[in-house]
Every structure is written in structure tokens, then in C-alpha cells.
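Q: Can you look at this prediction? I've put the sequence above it.
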Amino acid sequence: MKDQLVKAIACDGHVRIYVCNTTGIINYAQKQHDLWPTASATLGRVLSVASMMGGNLKSDKEKLTITINGGGPIGTVMADAYYGGNVRGFVGEPHVHYQYNDTGKLAVGVAVGTQGYLEVKKDLGLKEEFGGQVALQNGEIGDDFAYYFALSEQTPSVVSVGVLVDTDNTIISSGGLLIQMLPDASEEDIEKVEAVVKTLQPMSDLIKDNVALEEIVKSLFEDAKILETTDIAFTCNCSKERVENAIKLIDKEDLKAMIEEDHGSEVSCQFCNKTYTFSEEELQQILDSKE
């Protein structure tokens, strides 16, 4: 099943629904960053929410950035989301693996920690970015985003995200569901959503069983109307030109040291782990342009 994002409405347009399959996206991230299981689950959950939030952007000039740091061993988790649902992301420490003793499930909350924040910044192509920051609730990602939507965007939301990781670290399934109450929702609509939540199956299980995303939506709400189905992917806009522009910001003395001591430079993109190499000659040209 392809990585896709489905947008839908229900309850006479009073409820907004997003559902996504991000299995391929997280498999790519796992390979690029050599993620251990709990790191895969953490980044997978964040990228699933990021993709669904990206689906709500209005144009390709808009972007949002999610930053999470709960003081746990995984460090900072960061994700960018673009118009249409494409995403990219990384974790500070990819080699973390914890499980809960009672359930055997991956302990994302332990890896992330709870002594920190979840921050969302939205770049809408204007002079200033917009966004909000909330305290982490349990570090398990789903509840933390539900709290963010309620507090920062005044939108009561249900967030269900899950990742299943195989014994060889590859991703069996990954996906997410976001249900949001719109301002004109009635008490009856709220009751319908509450009833849906009570019977909700884990998203990772539904994706593993190859249940079509549209069918997942229709199984939740009888009057669900599918608005759009979009292919999504892990997309990074890094390039050698962008890295060169960053190197141009380095002061002259540090550039000289890179030439005379290191005899060149290798720069890796945090998001996709691609490496860009600059020779002595290329660094010298950059230094000459500064002088």
C-alpha cells in the first residue's frame, strides 16, 4: 500500500478527518539515520502528525516545523511538513531502544521524556512565523499533539499514531489518524466522535492489515465524505548550493582553518543524512569571494 494522505469530513461538515499511511516514509528515515526501534517509533509518530498537519496548509509557499524536546535520551525530535503532506525529519540520538515491561510496547515516552515542550512554527510566506508551544504531557506524541491542538489552536482533536517495527529494525507499518471538531460542531457531533474513539483500533494494526485509508474513514463515520487522496513522501530540499550558502556565513579564520588544516570539508544534512563534499579549491573560492 502506497504512502498516502486522505482528507475527509463527516457529521455534515462539522468534523474534519485526516488519515495517513507513512510506512515507506519511516522505512526511508530508518535506513538514512540508522534508527533503532524506539527512535523509529518516535520519529514515525511525529512525521505522521506532521504529514496530516501539512495537509491543512493552503499553498506550496507554506511550511510548518515541529520541534519536540522532553529532556529524554532521544534529544530533540524535529520535523518539517510541506503543502500536500510531504515531510522530512530527524532525531538527536537515533540509537535509543526502550520497552515497557508490562506491555512489551516501545517506550516512546521514556525516550522523549516529559520535562520539555512541543513547539509548532508555521511559515505562511509572511514576514513573521506563527505558532505555539505547549508542555509535553507524556512524551507519547499522540496525547501531546491533542493537547497542543486544544490549547494552541482551540481545536478539540483526537490523535492516534502508531508504528510497528520488525526484529530487523525495518518498519512493518506506520500511520496516523487525526479527527478534529470544527467550530460549528454540536453536542451530537461530539458524542459521535466520542463513540468512535471508544472503538478505535491501533492505526499501525489497520495499516499492517492493508485496510485502505478511505475504508478506515468510512468505517468510523457513516456519512464520511472523502475530499482528497494524495501521495506523500519523505522529501528533503537540501542541495550543495544551499550548503554552500551556509558555508559563506562562516567567518574567514574558520574557513582558512578548513582549507589549511582539514584540506576540505564534508557537511551532512541533519534531515536526510546526505553528505556534501567541498574541496580545498572550492573553499578557497568561497574565501576569495568573501575578501
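A: That came through, no problem. Residues are numbered from 1 along each chain as shown.
Q: use CA for all of it now, contacts and neighbours both
A: Noted.
Q: what's next to the helix or strand where Leu118 lies, contact-wise?
A: Assessed by DSSP states H and E, Leu118 sits inside strand 117-123. Contacting residues not belonging to strand 117-123 are listed as 62-70, 129-136, 144-145, 148 [C-alpha atoms under 8 Å, 6 or more residues apart in numbering].
Q: Equivalent analysis for stretch 135-146, please.
A: So stretch 135-146 is contacted by 42, 45-46, 70, 107-118, 147, 156-161 (C-alpha under 8 Å, 6+ apart).
Q: picking up where we left off before, and the angle for the very next helix or strand once past the strand holding Leu118 with strand 117-123?
A: Using DSSP H and E, the helix or strand that follows strand 117-123 towards the C-terminus is strand 130-135. For strand 130-135 against strand 117-123, the angle by axes from the mean of the first three to the mean of the last three C-alpha atoms, to 10 degrees is 170 degrees.
Q: Please identify the buried residues of strand 130-135?
A: 133-135 (16 or more other C-alpha atoms under 10 Å).
Q: same question, stretch 196-207
A: For stretch 196-207, burial by neighbour count (16+ other C-alpha under 10 Å) applies to 203-207.
Q: Okay, and which of those residues map to helices?
A: Counted as lying in helices by DSSP state H, out of those, are 203-207.
Q: which one among the buried residues of strand 130-135 gets closest to Cys236?
A: Nearest to Cys236 out of these is Gln133 (C-alpha to C-alpha; 24.6 Å).
Q: With distance to Leu177 added, can I get the buried residues of stretch 196-207 in CSV?
A: Below are those laid out as CSV (distance: C-alpha to C-alpha, whole Å):
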residue, distance to Leu177
Met203, 7
Ser204, 10
Asp205, 12
Leu206, 11
Ile207, 11
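Q: Buried among the contacts of stretch 135-146? Need that as a selection in PyMOL.
A: Buried residues within the contacts of stretch 135-146, by 16+ other C-alpha under 10 Å, are selected in PyMOL with:
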select buried, resi 42+45+46+70+107+108+109+110+111+112+113+114+116+117+118+147+156+157+158+159+160+161
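Q: Take this one as well and set it beside the first:
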Amino acid sequence: MPRPSDSVVRAITMDGAFRVITALTTETVRGAVAVQSATGATAQRLGELITGAILVREAMAPNLRVQAIVKGAAGHGSLVADSHPDGTSRGLVNLGKGATAESAVEIGGGSLLQVMRTLPSGMLHQGVVEIPTEGGISAGLMTYMQESEQVVSMIAVATLIGADGVGASGGYLVQLLPEVERGPLMVMTERLKDFERLDDVLAHEGASADVLLGELLYGMPFSRLEDSPLSFSCRCSELRVMATLASLPRSDIEEMVTDGKVLDIRCDYCGKDYQVSPSQLRSLLTTS
């Protein structure tokens, strides 16, 4: 049986009480975890952060790029999730100085979650919250939505790690709409208690964004609005590398040209190597 493709699904209940977004992110997370060589708790948290960034983007800015950054407790390491409107996402792990391969980015007292989205004007909209001591990435995302976006939302994200790496990954976001009444709210609150841990749902063969949506809204009439594919992909390119170098001070570029060495530049997100020759650097001086 083929694995369900990664996707995000959007829906609204017929009573206008809830907006629901569900996502299956297994292959997306596998791609990011593999290139970052992340394992254990760090791989799990990176997967949850990538899923969370996708859900926040879909809820608040589907046509904009959203980045979510977790800074570990006591400044020990950081995680970055980068989600784009075309459905591609990538991730980054920084374990910090002195860390070993077995080290983990710790989530606990003092951990921070920063969420940024790039506006069409080029300006950044960003918010920073402290991640609660209980609840991990999911709790941090709910705190961000409440405090920075002032939108009451219930969020859960999960990444299952097994002996062979990422087994499954996904999550949901349930947004309370102004039309919500006490009765439906109580029903949904009780329903979500069964979904605080998504492990059982995601572990089932055939788990998908639509399956998760159906489980969440079982017995509740809803309208399925649309869906979009998700995937892991890095947006680096030789053109972007040259554009970054072009932004350096002219004196720095001149120094590199004089040095006469080929620059070796590696993308931190995907590990791809780029070589920039002195003649390419010299061309930046003639266009600047």
C-alpha cells in the first residue's frame, strides 16, 4: 500500500464555530531530519517545529513565508523551521558550542519560540514567546497564537521517532471563530482531549491529513475547503549565493579577489556545496 503524500487540508464546521487545519508532514520532516543528521529528541522537536510552522503559515499567512525558531533552554542550541507558500519547507539544527552528536536542543524553562513572516513590503512581522515548561512545541505554538496573534487556537504537533528514524509526523490547528457557542465549544474541548497526543493516530498505516480531519470532526458537519501538497525542498541556488556575496562591502569582495582562492560555500539547510571562482567574484565588482 503506497504511503499517503504529505499535504495540508483546510475545513470549517457548518455552524461557523471552528476553522480546522490538519497536516501530514512525514516525508517533509524525513527530508529535513536526514540532511541535518538529527537524531532522537532533536529530530523529534525539529519535526514538530516544521509542522507547526506549516500550520501557522496556513492559518495566518498562507501566501507568505513563515519561519519558526526555537532557542533552547539556557541558550543550548536552536532549531529553525522555514515554510514557504508553495508548500516546501526545510529545517536547521544548531546544537551550539561544545555539543556532541548525542546532544539535544532542550525545551524547558527559558526556551523561546520566535515566529516571523516576511510581508510583501519586505518588512518582518514577528513575535517571541516563552515556551511553557509543560507541553513542548505544541504549547509554545498555542502561546504564540494567543499572545502574538491574539487568536485562540488549539494546536498539537507530533513526530514519531523509531529505530529507522522518522516514522510519522503531523499535526492540527483548531481555531475558534467568533460564531462559536458554548455547546459546540464544550464538545470540541472534550474531543481534543483524545488528541492531545497524536501518536496513536499518526502510527496507523494510511494516516493522512484527511484521516486526521475526519477523526477530529467526527459527527460534526463540516465543509472541506481545499488542500495543498507539502514537501521538503531547499531554496538555495548559485544565484542566491552570488546575491548574498554581492551584498558584502566592496572592500571585502576586493580582498577575496586579491586572495585568488576559490570560495567553498555550503548551504546549512541542505548541505549542498557551491564553489565561487575569483573571476565570478570579480564580476560582482564590475556590476556594483
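A: Done, it's in. As the structure is a prediction and not an experimental result, all values here were calculated from the model.
Q: before we move on, back to that, can you name the residues of the second structure that the strand holding Leu118 of the first structure overlays?
A: Taken onto the second structure by TM-score structural alignment, strand 117-123 of the first structure occupies residues 112-118 there.
Q: By how much does that stretch deviate from the first structure on average?
A: Compared with the first structure after fitting, stretch 112-118 of the second structure deviates on average by 1.9 Å (mean C-alpha distance after the TM-score superposition for the first structure).
Q: Give me the buried positions along that stretch.
A: In stretch 112-118 of the second structure, counting by 16+ other C-alpha under 10 Å, buried: 112-118.
Q: Stretch 267-276 of the first structure too?
A: For stretch 267-276 of the first structure, the neighbour count (16+ other C-alpha under 10 Å) marks 270-273, 276 as buried.
Q: Narrow the residues you listed to those in strands?
A: Residues of those located in strands (DSSP state E): Tyr276.
Q: Max pairwise distance over the buried residues of stretch 267-276 of the first structure: which two?
A: Using C-alpha to C-alpha, these span at most 13.3 Å, a distance reached by Phe271 and Tyr276.
Q: still on that earlier bit, include distance to Val96 of the first structure when you put the buried residues of strand 130-135 of the first structure into a markdown table, please.
A: Formatted as a markdown table, those follow (distance: C-alpha to C-alpha, whole Å):
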| residue | distance to Val96 of the first structure |
| --- | --- |
| Gln133 | 25 |
| Val134 | 24 |
| Ala135 | 22 |
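Q: Show me where the stretch 151-288 of the second structure has its helices.
A: Remark: helices assigned in the stretch 151-288 of the second structure by DSSP state H, counting those that start in this stretch are 182-193, 199-203, 209-216, 238-246, 250-259, 278-287.
Q: ok, now the stretch 1-150 of the second structure?
A: According to DSSP H, counting those that start in this stretch, the helices that the stretch 1-150 of the second structure contains are 26-36, 40-60, 136-147.
Q: Among those helices, show me which one is buried the most.
A: helix 40-60 (a mean of 26; mean count of other C-alpha atoms under 10 Å).
Q: For that helix, give me the average deviation versus the first structure.
A: Mean deviation for helix 40-60 of the second structure: 1.5 Å (mean C-alpha distance after the TM-score superposition for the first structure).
Q: on contacts alone, who are the packing partners of that helix?
A: strand 18-24, helix 26-36, strand 66-71, strand 78-83, strand 88-94, helix 136-147, strand 153-162, strand 165-176 (3 or more C-alpha pairs under 8 Å, 6 or more residues apart in numbering; DSSP states H and E).
Q: To what extent does the fifth one diverge from the first structure after superposition?
A: So the one you mean is strand 88-94 of the second structure. So strand 88-94 of the second structure averages 1.8 Å relative to the first structure (mean C-alpha distance after the TM-score superposition for the first structure).
Q: what's that strand aligned against in the first structure?
A: So strand 88-94 of the second structure sits over residues 86-92 in the first structure, by TM-score structural alignment.
Q: What residues sit buried inside that stretch?
A: 86-91.
Q: how distant is it from the center of its chain?
A: 6 Å (C-alpha atoms, centre = their mean, to the nearest Å).
Q: next one: stretch 43-56 of the first structure
A: The answer for stretch 43-56 of the first structure is 4 Å, by C-alpha atoms, centre = their mean.
Q: Read off where it ends up in the second structure.
A: Residues 46-59 of the second structure are matched to stretch 43-56 of the first structure when aligned by TM-score structural alignment.
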